[in-house]
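> generate a structure from the sequence data that follows.
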Amino acid sequence: MRIRPVGAHALLLDCSAPADVAQAALVDAWRAELWRRRERGELTAVEIVPAASTVLLDGLPDPAATADLLRRWAPTVAASSSHAEGAADRMGERESGEVIVPVDFDGPDLPAVAQHWEVDVPAVLRRLTGTRFRVAFCGFAPGFPYLTGLPAELALPRLATPRPRVPAGSVALAGPYAGIYPSASPGGWLLVGRTELVLFDVHADPPARLGPGTRVRLAAA
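Down below sits the predicted model:
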């Protein structure tokens, strides 16, 4: 873990690791630990923003003092990230329950996913509905959740040519992630289904339905 200053009041934790699974577990462990420390009053930060390999802490009154705290907390976080499954739970994170996302599995790229995984389409659906997903971070578009939980060996390539328009609610796969498009946009992920669940509402609190740390299960509608 490397700590990088960002402007006058922010720090970036770089959790780059040789393996994607280890990296995802380390980022998730840091996110959970930082949220827990902030709730307990041990950390002052306006924003804690996880990404694929980093965690941004913004709104720090004293970044240098916070960096010292992070170095002291690092051994605890590293120990809890040694096993990817359930890392955030072991950090004592307060859970809000699992969100069940009803999905019509009728995506045009299901046959391509089955071919990549060397199984038939029903086996793809069993894998997707049987996986315990967790939102690692949000990005690309407001409320777009990057869901981890699939084995690393099932990572998928993106389309060679992105679609100019992917409908809102599309459930898709790319790389090691599953994701759900909160609004219509261009996209190069493989489409496996669609949901009517509203993922982003600017008038809601919080606006994103599936925020980092949320446990998610895809269920056949």
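> from here on, contacts and neighbour counts on C-alpha atoms
OK.
> check the secondary structure at the most centrally placed residue in the chain for me.
Closest to where the C-alpha atoms of the chain average out (CA atoms, centre = their mean) is residue 136, at 1.9 Å. At residue 136 the chain is in strand, as set by DSSP: H, G, I helix; E, B strand; the rest coil.
> please enumerate the strands of the chain.
Remark: strands assigned in the chain by DSSP state E are 2-6, 10-14, 47-50, 54-58, 98-103, 133-138, 145-148, 163-166, 170-174, 177-180, 185-187, 190-194, 215-220.
> what are the buried residues along the second one?
Pointing back at strand 10-14 there. Residues of strand 10-14 classed as buried by neighbour count (16 or more other CA atoms under 10 Å): 10-14.
> try the fifth one
Across strand 98-103, burial judged by 16+ other CA under 10 Å covers 101-103.
> ok, now the shortest one?
Of all the residues in strand 185-187, those buried under the rule 16+ other CA under 10 Å are residue 187.
> another for comparison:
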Amino acid sequence: MEILRYGSRALLVEVGDLDRAGALHTALLRDPPPGTLELVPAARTVLVRYDPGTTAPDRLAAALRAVDLSATADDATRSGTGARSGTVEIPVRYDGADLPEVAHLCGLTVPEVIARHCAATYRVAFCGFAPGFAYLTGADPALRVPRRTVPRTRVPAGSVALADEFTGVYPRESPGGWQLLGTTGISLWNPEADPPTPLVPGTAVRFTPADRPHPRRP
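Below is the predicted model of the structure:
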């Protein structure tokens, strides 16, 4: 664990891999050190923003080094511990342009890909790339596929996709290089809501097949 000053009101904790970052984030959510204001997890780091009037950076750093990382990121999914409890269910119409290619890369049939994608319980590890875009971990290892060689210049909002060890849902139209499995009609980004997305770090997520067409977006 390496702890770096990040301006005058935050510390950046580097832990080296996704599992340890998830374990640290889970542990800090359960028992935040005094003065902690905000936690921002990423793939290999957790940013800890603090109140300098309540705690000193050296004291906070010592508390962070004492955190027990024996808890795993999966604990957050099993126990519901995280920034939001419960499980978010996302209905998916599996009509993605890359679904046949994903099946080919995985050595599976298209129905097998869909079944495996729906069988897993995912966890929001961190958010990034675009507002409301959540990186979900917990996918079946058999579905691990690389990013597209040539990214698309336009990926429709609501597209459900895979890349490497992550699953994600594009909350708005944007460029993107992930493999498209299908689409969902539910909105995952509303800047006027609090929080603006239901997919905050620590949230458990399940995908369910949707056989009927999605309602038209307003």
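> next, the TM-score between them, please.
The TM-score (TM-score structural alignment, normalised by the length of the second structure) is 0.88; 207 aligned residues with a CA RMSD of 1.9 Å.
> any chance of the buried residues of strand 10-14 of the first structure in CSV, with distance to residue 177 of the first structure too?
Formatted as CSV, the buried residues of strand 10-14 of the first structure follow (distance: CA to CA, whole Å):
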residue, distance to residue 177 of the first structure
10, 28
11, 26
12, 23
13, 21
14, 20
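> among those, which pair sits farthest apart?
Pairwise distances across those (CA to CA) peak at 13.0 Å, for the pair 10 and 14.
> returning to what we had before: nearest to residue 95 of the first structure among the buried residues of strand 10-14 of the first structure?
Using CA to CA, the buried residues of strand 10-14 of the first structure come closest to residue 95 of the first structure at residue 13, 23.5 Å.
> verify the stated contact: the closest one with residue 23.
No: here residue 13 of the first structure does not reach residue 23: they are 12.0 Å apart, not a contact under CA atoms under 8 Å.
> columns distance to residue 156 of the first structure on top of the strands of the first structure, output as CSV?
Shown next, in CSV, are the strands of the first structure (distance: least, CA to CA, whole Å):
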stretch, distance to residue 156 of the first structure
strand 2-6, 29
strand 10-14, 25
strand 47-50, 22
strand 54-58, 22
strand 98-103, 20
strand 133-138, 16
strand 145-148, 13
strand 163-166, 16
strand 170-174, 5
strand 177-180, 9
strand 185-187, 14
strand 190-194, 8
strand 215-220, 18
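> out of those, flag the one nearest residue 111 of the first structure.
strand 190-194 (9.0 Å).
> so in the first structure, which helix runs the longest?
For the first structure, the helix with the greatest residue count under DSSP state H is helix 20-39.
> that helix vs strand 54-58, what angle?
20 degrees (axes from the mean of the first three to the mean of the last three CA atoms, to 10 degrees).
> give me the contact list for helix 20-39 of the first structure.
Here helix 20-39 of the first structure makes contact (CA atoms under 8 Å, 6 or more residues apart in numbering) with 15-17, 43-45, 48-55, 77-78, 80-85, 87-88, 91-93, 136, 152, 213.
> now with 6 Å, please.
16-17, 43, 77, 81, 84, 87-88, 93 (CA atoms under 6 Å, 6 or more residues apart in numbering).
> using neighbour counts, pick out the buried residues of that helix.
Applying 16+ other CA under 10 Å to helix 20-39 of the first structure flags 21-36 as buried.
> same check, this time on stretch 208-221 of the first structure
So, applying 16+ other CA under 10 Å, buried residues of stretch 208-221 of the first structure: 208-220.
> quote the end-to-end distance of stretch 98-116 of the first structure.
End-to-end distance of stretch 98-116 of the first structure (CA to CA, to the nearest Å): 29 Å.
> which one in the first structure is aligned with residue 189 of the second structure?
If you follow residue 189 of the second structure across to the first structure using TM-score structural alignment, you land on residue 200.
> got the contact list for that match?
Contacts of residue 200 of the first structure (CA under 6 Å, 6+ apart): 143, 207-209.
> check residue 38 of the second structure too.
Here residue 38 of the second structure is in contact with 48-49 (CA under 6 Å, 6+ apart).
> let's see 7 Å
Counting by CA atoms under 7 Å, 6 or more residues apart in numbering, residue 38 of the second structure touches 48-50.
> that one maps to what in the first structure?
Using TM-score structural alignment, residue 38 of the second structure sits opposite residue 47 in the first structure.
> relative to residue 35 of the first structure, how far out is that match?
Residue 47 of the first structure is 10 Å from residue 35 of the first structure, by CA to CA.
> apart from its chain neighbours, what residue comes closest to residue 134 of the second structure?
residue 127 (4.4 Å; CA to CA, 6 or more residues apart in numbering).
> and residue 59 of the second structure, what's its match in the first structure?
Match for residue 59 of the second structure (TM-score structural alignment): residue 65.
> run a quick neighbour tally on its match.
Neighbourhood size, residue 65 of the first structure [other CA atoms under 10 Å]: 10.
> with residue 106 of the second structure instead?
By other CA under 10 Å, neighbour count at residue 106 of the second structure equals 17.
> residue in the first structure matching it?
The alignment partner of residue 106 of the second structure in the first structure, by TM-score structural alignment, is residue 117.
> nearest spatial neighbour of its match, skipping sequence neighbours?
residue 154 (6.4 Å).
> these two touch, right, the one you found and residue 116?
No: using CA atoms under 7 Å, residue 154 of the first structure is not in contact with residue 116, being 8.0 Å away.
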